[in-house]
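> pasting the structure only:
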């Protein structure tokens, strides 16, 4: 039971990181950034390409690559489309994701690659007679630390307060003197950081990577963001945790005959939740208008 709870919290923490990467950019810029998955994949391939480095430097380089890529995308692509309608921005983000994925195929090929990074983390740690995979503990601790750090940044720093203000009412924040370019760069940088960390954790958990590895994370992130409340940063984290816990719960309680339908049952529950509370778990003032 405790092992299942840790597994659920670990998966929920990972899903929360996915969702936060999407929610930050959507909340501030109004972009449902489907390129986030490709950013995760690019960061994972940086890890693959620098595999000879000591693992602390390797993890750091992977995270930095996510930040650099996100900042470049904001400065080169999305800044030029600022003020466009959400449909245009959505299509642009999807296009950027396709281009990044195609670039990975061109450079590294379309076949999956195996990596040894994090192999020791998949061994189990015995605590008071309980066997818990080390990667689950690492994922959970990393997710909690990042969420606490992000919450502290948003509440206690000038840039964080400006970012929250922009997420609540971008036009008003602009009129009050918030420097738009700085806020946008900070938002994309945070999203890139989360993409890099996600790449490290996914690669360590699975031991494989492919150009399409970002598809599932971005789908999960979108669903978690909708559950939490579109535009709500804290709601995205809550939505990710709920989705992860539900996934493991269904895996535990469903009989063997229903296991193949786990995801269908999971999304049925998600649909029911949205029917009951369409604005999400923690809605924002703009959530309804953005939908």
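Arrived safely. All of these numbers come straight from a predicted model, not from anything done at the bench.
> going forward, measure contacts and count neighbours with C-alpha atoms only.
OK.
> all helices of the stretch 51-200 of the chain, in order?
55-76, 86-108, 134-156, 158-168, 170-175, 180-206 (DSSP state H, counting those that start in this stretch).
> so which of these comes closest to residue 248?
Judged by C-alpha to C-alpha, the one of those that comes nearest to residue 248 is helix 134-156, at 12.6 Å.
> and the closest one, how far from the chain's centre?
Helix 134-156 sits 13 Å away from the centroid of its parent chain (C-alpha atoms, centre = their mean, to the nearest Å).
> can you check stretch 165-180 too?
Its chain's average C-alpha position is 24 Å from that of stretch 165-180, according to C-alpha atoms, centre = their mean.
> stretch 160-167 too?
Distance, centroid of stretch 160-167 to centroid of chain: 19 Å (C-alpha atoms, centre = their mean).
> quick one on the thing from earlier: of the helices of the stretch 51-200 of the chain, which stretch is the most buried?
A comparison of the helices of the stretch 51-200 of the chain by mean neighbour count, using mean count of other C-alpha atoms under 10 Å, puts helix 180-206 on top with a mean of 23.
> could you check the angle helix 55-76 makes with that one?
140 degrees (axes from the mean of the first three to the mean of the last three C-alpha atoms, to 10 degrees).
> now residue 221: how far from residue 80?
From residue 221 across to residue 80, the span is 25 Å (C-alpha to C-alpha, to the nearest Å).
> which of those two has more neighbours?
Using other C-alpha atoms under 10 Å, the more surrounded residue of residue 221 and residue 80 is residue 221, with 30 against 10.
> is it true that residue 170 touches residue 28?
Yes: the pair residue 170 / residue 28 is scored as a contact, 6.8 Å apart, by C-alpha atoms under 8 Å.
> can you tell me which residues contact the residue nearest to the spatial centre of the chain?
In the chain, the C-alpha nearest the mean C-alpha coordinate belongs to residue 18, at 1.4 Å (C-alpha atoms, centre = their mean). Residue 18 makes contact with 194-195, 198, 217-218, 220-221, 240, according to C-alpha atoms under 8 Å, 6 or more residues apart in numbering.
> show me the contacts for residue 224.
Neighbouring residues of residue 224 by C-alpha under 8 Å, 6+ apart: 15-16, 19, 236-240, 243.
> pick the one among those residues closest to residue 275.
Closest approach between those and residue 275, by C-alpha to C-alpha: residue 239, at 15.3 Å.
> just the buried residues of the helix or strand where the closest one lies, please?
Using DSSP states H and E, the element containing residue 239 is helix 233-253. Using 16 or more other C-alpha atoms under 10 Å as the test for burial, helix 233-253 gives 233-251.
> the closest residue to residue 35 other than its chain neighbours and residue 25: what is the separation?
Spatially, and ignoring its direct neighbours in sequence, residue 35 is nearest to residue 97 (4.0 Å; C-alpha to C-alpha, 6 or more residues apart in numbering). Separation of residue 97 from residue 25 (C-alpha to C-alpha): 15 Å.
> show me what contacts the residue lying closest to residue 95 once chain neighbours are set aside?
Using C-alpha to C-alpha, 6+ apart and skipping the chain neighbours, the partner closest in space to residue 95 is residue 35 (7.8 Å). Applying C-alpha under 8 Å, 6+ apart to residue 35 gives the contacts 93-98.
> check it against this one:
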């Protein structure tokens, strides 16, 4: 399985895509002149993580940045894929029915016909026999970035669980901290004119990883080290308390508003097209997969070839015996929390720079989904964490594409429930036999 995993990552790297419908993007961009009298530049498109029917286009008009959002009646190959139902801008919010009707008149959008008399949109070829295949390919590539987010955070969960046999539910909030810090730093880079400079973005990532690594180390030093010998559910309850404390602390310091960093690495490529459906890819997607693959390779090398990796494996096998043979357990556990925090920050940086819309509550649901990925892959197994993230990303993306979007979270946690019932150790996990 370990030999197959790099090949899987390579395949995902080749197939990666942004999941943006090119036809919807073109239609939404046609609306910008209705709100801007002058030329616009630096256009970039992103989709909303929670509602794939909505596209948001960021652009610059003169010396100011603006955005426009378009909601369509469907996604993918659904019937309403090219039917615009509402529009919002940063200055007006969602348009009222009257203003939207006037916008439709301005764009000369005709109301859709009934199912029996619908005709293909002008300039768009009818579906071919390859359209369903291209749509399937697009869904595979859509899952790549989601899998990276879940996999990186699942690594943090699995490293801590492997050494302590405890789940740190506050790991999701470390992702939130990384996302918020990345968003604020990106805003500062934008004011300095460095928002798209790769070395500056890399510096932001290092800053976020370092900050959350310190937070992870502090969690262990001040909280979990004191509870290491406790046999009750106290550590789990304390982790929930830490999670709430981080959420409320960030909310009080920065408010409940969403942060939308300016999009970066927005070059888009057309991978495949049959005239009716286009598979597209963003440079940002390639960067995310390269980053994830590099971090996974670095972690694998650390775990297999360094003194810390040997100490971690010894503590995983039997923490009491490891201490008897001279392993510095406290330092090993603290370093594990720090590494987990750094990986969580990377997941947060991906969320902030690719999806946007981060706030104090960002890490809550993402954290539980990453925990589900870790359990499915085999919590305690480093390759299992990445495999679980890939599987969960595929399941969630496919469900969103082919079925009702509102049920995707139910499916994700339903998958976790099934694994807990029929295979508690996960795909690559093993039953724990610890002496602590």
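Cool, got the structure. Quantities reported herein were computed from a predicted structural model and do not represent experimental measurements.
> contact partners of the next helix or strand along the chain from the helix holding residue 239 of structure 1?
Downstream of helix 233-253 of structure 1, the next assigned helix or strand under DSSP H and E is helix 262-276. The contact list for helix 262-276 of structure 1, computed with C-alpha under 8 Å, 6+ apart, reads 227, 246-247, 250-251, 254, 280.
> stretch 37-48 of structure 1 too?
With C-alpha under 8 Å, 6+ apart as the test, stretch 37-48 of structure 1 has contacts from 58-59, 61-63, 65-66, 69-70, 97-98, 100-101, 104, 115, 192, 195-196, 198-200, 203, 209-218.
> just to revisit the earlier point, what about the aligned residue in structure 2 for the residue nearest to residue 95 of structure 1, distance to residue 222 of structure 2?
Superposed on structure 2 with TM-score structural alignment, residue 35 of structure 1 falls opposite residue 170. Using C-alpha to C-alpha, residue 170 of structure 2 is found at 14 Å from residue 222 of structure 2.
> next: residue 184 of structure 2.
Applying C-alpha to C-alpha, the value for residue 184 of structure 2 to residue 222 of structure 2 is 27 Å.
> kindly report the same for residue 365 of structure 2.
Applying C-alpha to C-alpha, the value for residue 365 of structure 2 to residue 222 of structure 2 is 26 Å.
> pull out the buried positions in stretch 169-182 of structure 2.
Neighbour counts over stretch 169-182 of structure 2 (16+ other C-alpha under 10 Å) mark 169-182 as buried.
> what sits against the closest residue to residue 338 of structure 2 other than its chain neighbours?
Nearest residue to residue 338 of structure 2 in three dimensions, chain neighbours excluded: residue 213, at 4.1 Å (C-alpha to C-alpha, 6+ apart). Residues near residue 213 of structure 2 by C-alpha under 8 Å, 6+ apart: 337-342.
> can you check residue 388 of structure 2 too?
For residue 388 of structure 2, the contact set (C-alpha under 8 Å, 6+ apart) comprises 151, 372-378.
> from what I can see the residue nearest to residue 35 of structure 1 touches residue 36, true?
Yes: assessed by C-alpha under 8 Å, residue 97 of structure 1 is found in contact with residue 36 at 7.4 Å.
> can you list the helices of the stretch 51-200 of structure 1 in CSV and add distance to residue 285 of structure 1?
Shown next, in CSV, are these (distance: least, C-alpha to C-alpha, whole Å):
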stretch, distance to residue 285 of structure 1
helix 55-76, 25
helix 86-108, 17
helix 134-156, 18
helix 158-168, 7
helix 170-175, 12
helix 180-206, 20
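> about what we covered before: distance of the match of residue 35 of structure 1 from residue 370 of structure 2?
Going from residue 170 of structure 2 to residue 370 of structure 2 by C-alpha to C-alpha gives 12 Å.
> how much space separates residue 50 of structure 1 from residue 207 of structure 1?
Distance from residue 50 of structure 1 to residue 207 of structure 1, by C-alpha to C-alpha: 15 Å.
> same question for residue 243 of structure 1.
To residue 207 of structure 1, residue 243 of structure 1 is 23 Å away according to C-alpha to C-alpha.
> so what corresponds to residue 139 of structure 1 in structure 2?
Under the alignment (TM-score structural alignment), residue 139 of structure 1 pairs with residue 288 of structure 2.
> cool, residue 219 of structure 1 as well?
By TM-score structural alignment, residue 219 of structure 1 lines up with residue 368 in structure 2.
> now do residue 114 of structure 1
Under the alignment defined by TM-score structural alignment, residue 114 of structure 1 is paired with residue 260 of structure 2.
> what does residue 246 of structure 1 correspond to in structure 2?
Counting by TM-score structural alignment, residue 246 of structure 1 lines up with residue 395 in structure 2.
> what does residue 284 of structure 1 give?
Under the alignment (TM-score structural alignment), residue 284 of structure 1 pairs with residue 430 in structure 2.
> my guess is that match contacts residue 375. True?
No: contact between residue 430 of structure 2 and residue 375 fails when scored by C-alpha under 8 Å: they sit 11.3 Å apart.
> all helices of the stretch 51-200 of structure 2, in order?
So, for the stretch 51-200 of structure 2 - with DSSP H, counting those that start in this stretch - the helices run 97-107, 131-164, 171-192, 198-219.
> give the buried residues for the longest one.
By neighbour count on 16+ other C-alpha under 10 Å, the buried set for helix 131-164 of structure 2 is 131, 134-164.
> is it true that residue 121 of structure 1 touches residue 204?
Yes: using C-alpha under 8 Å, residue 121 of structure 1 makes contact with residue 204 at a distance of 7.3 Å.
> now the common contact residues for those two.
Counting by C-alpha under 8 Å, 6+ apart, the shared contacts of residue 121 of structure 1 and residue 204 are residue 135.
> quick one: map residue 264 of structure 1 onto structure 2.
Using TM-score structural alignment, residue 264 of structure 1 sits opposite residue 410 in structure 2.
> okay, now its match: neighbour count?
Using other C-alpha under 10 Å, residue 410 of structure 2 has 11 neighbouring residues.
> from residue 375 of structure 2, how far out is it?
Counting by C-alpha to C-alpha - residue 410 of structure 2 and residue 375 of structure 2 are separated by 16 Å.
> tell me how far stretch 217-225 of structure 1 lies from the chain's centre.
Offset of stretch 217-225 of structure 1 from its chain centre (C-alpha atoms, centre = their mean): 7 Å.
> which position in structure 1 aligns with the residue nearest to residue 338 of structure 2?
Applying TM-score structural alignment, one finds that residue 213 of structure 2 aligns to residue 67 in structure 1.
> from residue 193 of structure 1, how far out is that match?
Separation of residue 67 of structure 1 from residue 193 of structure 1 (C-alpha to C-alpha): 5 Å.
> do the same with residue 158 of structure 1
19 Å.
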